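Q: heads up, no residue letters with this:
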């Protein structure tokens, strides 16, 4: 009798859940265990999407459908690499898929970057999204702030910095974040891009949303939008670029007399960060004026400008972190692979090890693009893996290891209890939900779903 395929998926964000779903469809009967180091599933959708983007957060509904009532076993609050190793998973399962995403900020190697008051976007996003490993307090003390970056994350950070707290009253924002934003003394945010308006990676919708904020003015220098061959070429060829530039031109035409908001966002182009200025904390940001070549490239001019700010946020991209027992390319900050099959330094496939999501391809693409990425990985896995071809004890071995180490995973029923508790908090405030922040509180609520026995682990599903 052929035994069913047994697969462990590490990471319960969209990439991991889509992998489980596609694997269930293409290989019915496969036993799938989904490991997640946080007490709750959904990863980037829950902890990387701004609270004022409820439509994007609705992706959770489709992910919920995949897991609810399925045979996929969810084991949250288990840190692979600490509570159980990748090698132990490989010994237990026919295949292991790494889908841990990109959790850290890409580095910005300039003087002063580690001064107090200099922050990474990922840390700020974790705070306002109520990540259980983030501090419940954030130092929102600055009246003038610099944001470095030219993508949608930079827009998210900028928008949340200037947002008035009461405009979030119908979102899932946690109480501590609401209170922190309500006390925010911010007046000006300066957003810096090293290239020009035609080369930013803002989506037109996200950019226009910035201008629709309550009591916020957008300040753009009309000279930055003067026609030139590169700008004209890009706006002719690419519709999104044309919409972005048109939006900026609308803002640039607003007379100063009509800019009466209490908070302002200033867009600066052709300025690259050169140093964070300050002795004991941030006093400013020094930028170098960049010279465009007419083809979308820029070079340094040697001319520097200092901007007086009390905080600097870098939003230049996310980066994955290595996982012990998994090959890692520190240059690209991804797991090396061939069509999802992990390879070692010599290009040889590591038996039973696969990868998908941002740790596979880098932090690019929309959440929806994880489906096609996961399908490639699953198809490669199924081509290379024969169910029952190797003696595997699967989840029984994993359960024994976790029990021996005193690890109590949160099962699917645990998440449902957390979900219910957050919705109850929301009902009391006239909202859909209020996010619960603390790891201990989350695990305490979920723990009632865990049922242990002296000889083995058992999880409600």
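A: Cool, the structure landed. What you see is a predicted model, and the numbers here were worked out from it, not measured in a lab.
Q: alpha carbons only for contacts and neighbour counts from here, please
A: Will do.
Q: got the buried residues for stretch 226-241?
A: Judged by neighbour count using 16 or more other C-alpha atoms under 10 Å, the buried positions of stretch 226-241 are 230-231, 234-235, 240-241.
Q: repeat for stretch 250-266
A: Applying a neighbour-count criterion of 16+ other C-alpha under 10 Å, the buried positions in stretch 250-266 are 251-252, 263-266.
Q: Could you count how many residues lie near the residue nearest to residue 169 when sequence neighbours are not counted?
A: Closest residue in space to residue 169, ignoring its immediate chain neighbours: residue 431 at 7.7 Å, by C-alpha to C-alpha, 6 or more residues apart in numbering. Burial of residue 431, expressed as a neighbour count using other C-alpha atoms under 10 Å, amounts to 17.
Q: what about residue 431, distance to residue 54?
A: Distance check for residue 431 against residue 54: by C-alpha to C-alpha, to the nearest Å, it reads 12 Å.
Q: Between the two, which contacts overlap?
A: Contact criterion C-alpha atoms under 8 Å, 6 or more residues apart in numbering; residues shared by residue 431 and residue 54: residue 171.
Q: Give me the subset of the buried residues of stretch 250-266 lying in strands.
A: Under the assignment DSSP state E, these contribute 263-266 to strands.
Q: Contacts only, for the residue nearest to residue 171 when sequence neighbours are not counted.
A: On the basis of C-alpha to C-alpha, 6+ apart, the spatially nearest residue to residue 171 that is not a chain neighbour turns out to be residue 51, at 5.9 Å. Neighbour list for residue 51: 128-129, 168, 171-173 [criterion: C-alpha under 8 Å, 6+ apart].
Q: Swap in 10 Å and give it another go.
A: Taking C-alpha atoms under 10 Å, 6 or more residues apart in numbering as the definition of contact, the neighbours of residue 51 are 57, 125, 128-130, 160, 168, 170-174.
Q: quick one: the helices in the stretch 51-200 of the chain?
A: Taking DSSP state H, counting those that start in this stretch to define them, one finds helices in the stretch 51-200 of the chain at 54-57, 59-67, 86-92, 121-128, 152-162, 175-182.
Q: Now render those helices as CSV, adding mean neighbour count.
A: Formatted as CSV, the helices of the stretch 51-200 of the chain follow (neighbours: other C-alpha atoms under 10 Å):
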stretch, mean neighbour count
helix 54-57, 14
helix 59-67, 15
helix 86-92, 19
helix 121-128, 22
helix 152-162, 23
helix 175-182, 16
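Q: another one to put next to it:
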């Protein structure tokens, strides 16, 4: 080869950085440029993981080593479809990998879902994680709150809502988030799952963390602890399911304590309607029963829960990317082993996907490594020199000519040091900078 293969990766979350890692470790000489619409890298780790999960954020240390590698460059504050298009990327790169993830809330067809006081979990997560593109305030005025869903995001949302704000002062939460949570009058947070405990999607570690707060009493309502044949099979065959069920059973039979706030877990309760005059006033659920195969059916028994806010945590959804096909049902880009397919199911040369935009928002962060390996294997098998101008300086000139205030890995390290210094001054590991212009200014200083 007369020159290295030039690859652009759009999206610098774990999926994109893992793709860069595998590419630069391959036997082919490859240089990778990562484009990210945020001024900082790491995607969902920075803006989707609850601030009281420092060990999960420890993955950042490994990802940073990849960004520091020769042959890898980071271009932050550059938005695909706005600052550059697919044709632009094709001009500078032989192949493009899209790893833009999923950060929108999946809709829920429920009467009253649009009432004031009904929120998407992803929007709330973006607020408490200091996402630069969301409002700085959040309406935390409910005493009783419902969270719909039994995945890890639902538990994160419930835990952050239920904890006292001062418990989070050891984390990187921004000052505006601490102030908002400090003023919250919440006393009870109810988490609802339409199926049984053996069908819950959270991990044992996430579940057990609920019980660590000295201010939050975790209450499992025993009427939802039920199992059918499929449930018992899942418990016997899956260690994680067994651990989750064991913990829930133990909590269901213990005597409640006297901590000032309560986090309730309800199983076999399906939301059927949200009601209120001009805002959320109650959630109606239907009691469900297991049918033997892990599914459920309604019993016709309904309960009204007096809540003033409802958070739906029923899944994330990817955004349609310009100039790419999109399956609006699955929320993914059609592909075959990572190769993006057009409407005729033919591979679009040089265009690939990895991560949640490829397989949907399921699985843990580590699962993106397998996605990336499959995609990179396809890319290297197809490798051709397609770029019109593959010199590394060409894309830099392009961004500068368009007056795009992009950030770099060096700039991110400046911002990283600045946030850590802010934290040190208050005895914390970090305080996150929220404002986009401030983030960009520090990075480009």
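A: Yep, that arrived. What you see is a predicted model; the values in this text were computed from it and never measured.
Q: Got a TM-score for the pair?
A: Once the chains are laid over each other, their TM-score by TM-score structural alignment, normalised by the length of structure 2 reads 0.96; 445 aligned residues with a C-alpha RMSD of 1.7 Å.
Q: coming back round to it: what's the residue nearest to residue 169 of structure 1 aligned with over in structure 2?
A: With TM-score structural alignment as the criterion, the equivalent of residue 431 of structure 1 in structure 2 is residue 428.
Q: what's the answer for residue 276 of structure 1, then?
A: Looks like residue 276 of structure 1 aligns to residue 274 there (TM-score structural alignment).
Q: ok, now residue 266 of structure 1?
A: Residue 266 of structure 1 maps onto residue 264 of structure 2 when the alignment is built from TM-score structural alignment.
Q: host element of residue 378 of structure 2?
A: Element membership for residue 378 of structure 2, per DSSP states H and E: helix 368-382.
Q: By how much does that helix deviate from structure 1 on average?
A: Averaged over the aligned pairs, helix 368-382 of structure 2 sits 1.0 Å from structure 1 after superposition, using mean C-alpha distance after the TM-score superposition for structure 1.
Q: got the contact list for that helix?
A: Residues from elsewhere that reach helix 368-382 of structure 2 (C-alpha under 10 Å, 6+ apart): 5, 7, 14-23, 26-28, 30, 94-97, 99, 335-340, 349-356, 358-359, 362, 383.
Q: Looking at the helices of the stretch 51-200 of structure 1, which is nearest to residue 418 of structure 1?
A: Set against residue 418 of structure 1 and scored by C-alpha to C-alpha, the helices of the stretch 51-200 of structure 1 come closest in helix 59-67, at 13.4 Å.
Q: so where in structure 2 does the closest one end up aligned?
A: Helix 59-67 of structure 1 covers residues 59-67 of structure 2 once aligned (TM-score structural alignment).
Q: Could you measure from the residue nearest in space to the middle of structure 2 over to residue 347 of structure 2?
A: Nearest to the centroid of the C-alpha atoms of structure 2, with distances taken as C-alpha atoms, centre = their mean, sits residue 48, at 4.1 Å. As judged by C-alpha to C-alpha, residue 48 of structure 2 and residue 347 of structure 2 stand 32 Å apart.
Q: go on, residue 198 of structure 2?
A: Computed as C-alpha to C-alpha, the residue 198 of structure 2 to residue 347 of structure 2 distance reads 40 Å.
Q: Neighbour count for those two, which is higher?
A: When residue 198 of structure 2 and residue 347 are compared for neighbours, residue 198 comes out ahead with 27 against 17, by other C-alpha under 10 Å.
Q: ok, now which ones touch that one?
A: Contacts of residue 198 of structure 2 (C-alpha under 10 Å, 6+ apart): 225-228, 230-235, 238, 240-246, 248, 267, 294.
Q: In helices, which of these fall?
A: With DSSP state H as the criterion, helices contain 230-235, 240-246, 248 from among those.
Q: Among those residues, find me the one that's closest to residue 395 of structure 2.
A: When these are compared for distance to residue 395 of structure 2 (C-alpha to C-alpha), residue 240 comes out closest, at 46.6 Å.
Q: The closest one against residue 205, yeah?
A: Yes - the pair residue 240 of structure 2 and residue 205 qualifies as a contact (C-alpha atoms under 10 Å) at a distance of 9.4 Å.
Q: Out of the ones in helices among the contacts of residue 198 of structure 2, flag the one nearest to residue 411 of structure 2.
A: residue 240 (40.7 Å).
Q: Spatially nearest residue to that closest one (excluding sequence neighbours)?
A: residue 204 (6.3 Å).
Q: for residue 231 of structure 1, same thing?
A: In space, not counting the residues next to it along the chain, residue 231 of structure 1 is nearest to residue 198; the distance is 5.6 Å by C-alpha to C-alpha, 6+ apart.
Q: tell me which element the residue nearest to residue 169 of structure 1 is part of?
A: Once you assign secondary structure using DSSP H and E, residue 431 of structure 1 falls outside every helix and strand.
Q: That'll do, ta.
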